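Undergrad: Need a 3D model of the following:
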Amino acid sequence: MTSPATPDSALTNNSHEAEKTHILDLFAGPGGLDVAAHFLGLESIGIEWDANACETRYSAGLPTIHADVRTMRTERFDELPDGINVLAGGPPCQTFSVAGSGAGRRALTDVERFIKRLVARKESSEKIDKELDDLGDPRTALVLEPLRWVMAAIDNGKPYKAIILEQVPAVLPVWHAYREVLESGRLPSGVKYRAECRVLHTEEYGVPQTRRRAVLIARLAEHGQVSLPGKTHKMFTRPKGETAATLDDAIREEAEHAERARARRKEPWVSMGKALQKSSKERGRSEPYVVVSNYGSGGDPKNRGRRTSDQPAFTVTGKISRNVVETPDGRPLPRFTIPESGILQTFPPNFPWRGRDQAQQVGNAVPPRFGIHLLAAALGLEEARVAEALGKMNEWPQVSGEERERLRKIGCGEKGKCPHKPPHPPVDPLQG
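TA: Now for the predicted structure:
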């Protein structure tokens, strides 16, 4: 395989959209969307605040700027490499998540109102920032950063040709508000996009877990219609009598009856047993097992959901290491390792997880297989290109120590270890 920092020239596509693609991944985490871009043969660069995730990215050979997304936009926008024309991002979801404090969910109406105020440009950014901070959790305001980047790119004369955003399902109303302004012609210079947004189920794209994400895909209006990725696998139907481990599991019941009829011609969903048996090189989990989820249980063992190895995993979160794994008759088995957790997110088995809080890194990531489908839909890539990319996902290329240090030196200005707080080095990870 080629180095992750270099597009795979063996991948071919007739679409000029793909050949000129250079992706900027905001809130990039350990690299889910960037891994997807690599397998599709596309260039990408990520902006990430967390030093631990940066260490993973450098070890994987992924170009990275260790910085605060807001600081990059307001103070360092001109340091970004030339040619960036696709924006992607998944803003931190803690305040919107069912598992979080809920400040963001309570502020959804306010956030939608702020979107209109940002686009109107009748008030200073400082005034809007102050009011956003007063919502109760400063992370809530980060969900507006992608829109601000869209406007900054237009002001710079280089609007993004495509936009891909994903978040927890509770953020869907925000994406609907995004869609309205993107299509309205009220953006600077009258730039218009075509956009679609909806909650998607990752197991319907071959990811061996039931994870629901609110997705928005947009494309410049002159590039034609845009659509969300077509489903490739069936939706997982929770067995009758199974206790929902999360609110996500309960909500999904609403759509299952109609989905059964639509799914007859799709591939079966992928079980965690199949994924780990096929991909895990360090420990083959060949015997049947049961996973007892600690997520959403409130600490009460009676409320803990159970999944067997012939079913998809529960949503992979930063608490996956707390899930109990046992034989069907209750004998304890080793819990999921970080590489196994990564496999359930569809990272290659040998992906080089580094730094601290690795379980959190895994849980925060976009599943790369899902990312491939999102990027392909946004850019209009051919099915053959997607199939080729999916076929390469079982191995990640080795990255030399020299390359890791080069990326770290450029991305955060230090050799040996990434500093805890984002530094301010010159930035050009693709050219440096």
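Undergrad: From here on, just use CA atoms for contacts and neighbour counts.
TA: OK.
Undergrad: Show me what the host helix or strand of Ile128 is packed up against.
TA: Using DSSP states H and E, Ile128 falls within helix 125-133. Using 3 or more C-alpha pairs under 8 Å, 6 or more residues apart in numbering; DSSP states H and E as the contact test, the elements touching helix 125-133 are helix 108-120.
Undergrad: which element follows the helix holding Ile128 toward the C-terminus?
TA: Assigned by DSSP H and E, the successor of helix 125-133 is helix 145-155.
Undergrad: which helices and strands does that next one pack with?
TA: Looks like helix 145-155 contacts helix 69-75, strand 86-89 (3+ C-alpha pairs under 8 Å, 6+ apart).
Undergrad: And those: which comes nearest Gly401?
TA: Checking those against Gly401 by C-alpha to C-alpha gives helix 69-75 as the closest, at 27.3 Å.
Undergrad: So for that closest one, what gets flagged as buried?
TA: Val69, Arg70, Met72, Arg73 (16 or more other C-alpha atoms under 10 Å).
Undergrad: Which residues does it contact?
TA: Contacts with helix 69-75, where a contact means C-alpha atoms under 8 Å, 6 or more residues apart in numbering, come from Leu26, Phe27, Ile47, Glu48, Trp49, Glu145, Trp149, Ala152.
Undergrad: tell me the two of these that are most distant?
TA: Maximum distance among those (C-alpha to C-alpha): 20.1 Å, for Trp49 and Ala152.
Undergrad: tell me which residues of the helix holding Ile128 are tucked away?
TA: Applying 16+ other C-alpha under 10 Å to helix 125-133 flags Leu132 as buried.
Undergrad: quick one: it to helix 145-155, angle?
TA: Helix 125-133 and helix 145-155 meet at an angle of 170 degrees, taking axes from the mean of the first three to the mean of the last three C-alpha atoms, to 10 degrees as the criterion.
Undergrad: quick one: contacts for the residue most central in space within the chain?
TA: Centroid-nearest residue in the chain, with C-alpha atoms, centre = their mean: Val366, separated by 2.7 Å. Residues in contact with Val366 (C-alpha under 8 Å, 6+ apart) are Gly31, Gly32, Leu33, Gln345.
Undergrad: For the comparison step, fold the sequence that follows:
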Amino acid sequence: MNDVHAKLDSHFSLEVLADILSLPKKSIESRINKGELAPCPESGLIDKAQVLHFPQVKSIHESRWDEELKIKPIRPYKLIELFAGGGGLALGMEQAGFESVLLNEWDKHACSTLRHNRPEWNVVEGDISNIDFTSINEEIDVLTGGFPCQAFSYAGKSLGFEDTRGTLFFEMARAIKETQPKVFLAENVRALLTHENGKTLEIIKSVIDELGYILVEPKVVKAIFYKVPQKRERLILVGIRKDIFENSKAKFEWPSPYKRIMTLTDAFKKGELYETDVAESAGQIYPKRKAEIMENVPQGGYWRNLSDDLQREYMQGSYFLGGGKTGMARRLSMDEPSLTLTTSPAQKQTERCHPTETRPLQSREYARIQTFPDNWEFQGPLSAVYKQIGNAVPVNMAAALGRSVVRLLNELEA
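TA: So this is what the prediction gives:
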């Protein structure tokens, strides 16, 4: 296994290189055809030395991950988390050294998960609009949360804090206003960048400014760079309170990427991420005919890898619509990170079939792809478990972001 890892440290598959560079695989193949890249004849892998001029590859090669792991809070930093879900972000922040004062979540099964795993956490279940944050007496260092992306009602006016009332962003902004954390960290879908032609983000920025915070330039963060075997992308917003930031030399720095890209082999097998192979767990199963069709899809393949008659049967009306639809009848590959997990592994548009067995991913496999520890136990029916895991922030990515926030707070304290 170590030989394999040494190879993966110094070589990339075409698929993984495409993910690192945010390019389609065809673009890498085109560079090979032009002679710009030369894969190793035996393995078909690209030697890292050939692509070191790309900044993304260079940052992996020059990773400061091990140094950043040593970042520790110089005093106990207090955290409030909103929209906590099944605990991915909260767990990562805990690993980075934060102490939770309050976690809010309206979903009862997610709250059960949080209480079951951390009985000492103050989990407030229910609607965020009913929480009076002014009643919190402790000084809050950080407020985190992933508010859903919603449209604001534009009535031809430049919207401020009060005008966003009725949205969950308003509730997060209200929590910031009432608790005055030194820093906040919000995560969202990448689509927020272009939502309503960018107007939604502009309003969010103006409200953050109105609340007295400097916004670090928002960044789309890719989970594959942070020791997560999954191609998940999230938009991260970090705000720092102006009154403390303007009088300091502190600067927020995004976390350094890990030194290699994790794959499903890392998620499911004993190795660098986990001390054992993944255990059997509850999972959805395919209807008989669907399983028979999916048997014919190779690792990393999808509906286009089926014979024409099976394509027609499986796709039905979609067969004639053209377009990629690469999530349909999709089987994952052990040699790549997983596609972004959804709230169900067997949805027709976003199929997540196990690489070597013909079945949807099981719940524990789901949890490992999101880098939850094996002892983190999810509560509720299977559908609720998949939903909690599928919506989570990957734990290792959350911890990396958390360490960057700790470093910032340490500088602000100094």
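Undergrad: Mind putting the helices and strands packed on helix 145-155 of structure 1 into TSV with distance to Ser293 of structure 1?
TA: Putting those into TSV (distance: least, C-alpha to C-alpha, whole Å) gives the following:
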stretch	distance to Ser293 of structure 1
helix 69-75	33
strand 86-89	28
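Undergrad: Tell me which of the ones you listed sits nearest to Ser280 of structure 1.
TA: strand 86-89 (28.9 Å).
Undergrad: In structure 2, what stretch matches that closest one?
TA: Here strand 86-89 of structure 1 aligns to structure 2 at residues 142-145, judged by TM-score structural alignment.
Undergrad: ok, back up a step: quick one: which of the helices and strands packed on helix 145-155 of structure 1 is nearest Ala214 of structure 1?
TA: strand 86-89 (12.0 Å).
Undergrad: Who are the packing partners of that closest one?
TA: strand 22-26, helix 145-155, strand 162-167.
Undergrad: Need those in CSV (columns: mean neighbour count).
TA: Converted to CSV, these look like this (neighbours: other C-alpha atoms under 10 Å):
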stretch, mean neighbour count
strand 22-26, 24
helix 145-155, 19
strand 162-167, 25
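Undergrad: So for Leu375 of structure 1, which of these sits nearest?
TA: Comparing these by C-alpha to C-alpha, strand 162-167 comes nearest, at 7.3 Å.
Undergrad: so how far is the closest one off the chain centroid?
TA: Relative to its chain's centre, strand 162-167 of structure 1 lies at 9 Å (C-alpha atoms, centre = their mean, to the nearest Å).
Undergrad: Show me what that strand is in contact with.
TA: Contacts of strand 162-167 of structure 1 (C-alpha under 8 Å, 6+ apart): 85-91, 93, 213-220, 374-375, 378-379.
Undergrad: try 7 Å
TA: Outside strand 162-167 of structure 1, the residues that touch it by C-alpha atoms under 7 Å, 6 or more residues apart in numbering are 86-91, 93, 213-220, 378-379.
Undergrad: With adjacent residues omitted, what lies nearest to Ser338 of structure 2?
TA: Among residues not flanking Ser338 of structure 2 along the chain, Gln230 sits closest, at 4.4 Å (C-alpha to C-alpha, 6 or more residues apart in numbering).
Undergrad: residues contacting that neighbour?
TA: Counting by C-alpha under 7 Å, 6+ apart, the residues that Gln230 of structure 2 touches are Ala223, Ile224, Pro337, Ser338, Leu339, Thr340, Ile369.
Undergrad: Report the spatially nearest residue to the aligned partner of the last one in structure 1, omitting neighbours in sequence.
TA: What that stands for is Ile369 of structure 2. Correspondence of Ile369 of structure 2 to structure 1, assessed by TM-score structural alignment: Leu344. The shortest distance from Leu344 of structure 1 to any non-neighbouring residue, by C-alpha to C-alpha, 6+ apart, is to Pro208 (5.7 Å).
Undergrad: what's the burial count for the one you found?
TA: Pro208 of structure 1 is flanked by 29 other residues according to other C-alpha atoms under 10 Å.
Undergrad: And for Ile389 of structure 2?
TA: Using other C-alpha under 10 Å: Ile389 of structure 2 sits among 28 other residues.
Undergrad: got the buried residues for the strand or helix carrying it?
TA: Here Ile389 of structure 2 is covered by helix 382-390, with elements defined by DSSP H and E. Neighbour-count burial for helix 382-390 of structure 2, counted by 16+ other C-alpha under 10 Å, picks out Leu382, Ala384, Val385, Tyr386, Lys387, Gln388, Ile389, Gly390.
Undergrad: Show the secondary-structure elements that it is packed against.
TA: helix 363-369 (3 or more C-alpha pairs under 7 Å, 6 or more residues apart in numbering; DSSP states H and E).
Undergrad: Report all helices and strands that the helix it packs on contacts.
TA: helix 264-268, helix 382-390.
Undergrad: same thing but 10 Å
TA: helix 264-268, helix 382-390, helix 395-413 (3 or more C-alpha pairs under 10 Å, 6 or more residues apart in numbering; DSSP states H and E).
Undergrad: how about those, which one is nearest Tyr77 of structure 2?
TA: helix 395-413 (8.2 Å).
Undergrad: Next, the angle from the closest one to strand 77-82.
TA: 130 degrees.
Undergrad: Please name the residues that touch Lys242 of structure 2.
TA: Lys182, Val183, Asp209, Leu211, Gly212, Tyr213, Ile214, Leu215, Ser248 (C-alpha atoms under 10 Å, 6 or more residues apart in numbering).
Undergrad: Quick one: classify the counterpart of Val215 of structure 1 in structure 2 as helix, strand or coil.
TA: If you follow Val215 of structure 1 across to structure 2 using TM-score structural alignment, you land on Ile236. Here Ile236 of structure 2 is recorded as strand under DSSP: H, G, I helix; E, B strand; the rest coil.
Undergrad: Likewise for the one 4 residues further on?
TA: Secondary structure state of Ile240 of structure 2, per three-state DSSP, is strand.
Undergrad: which non-adjacent residue is nearest it?
TA: Val183 (4.6 Å).
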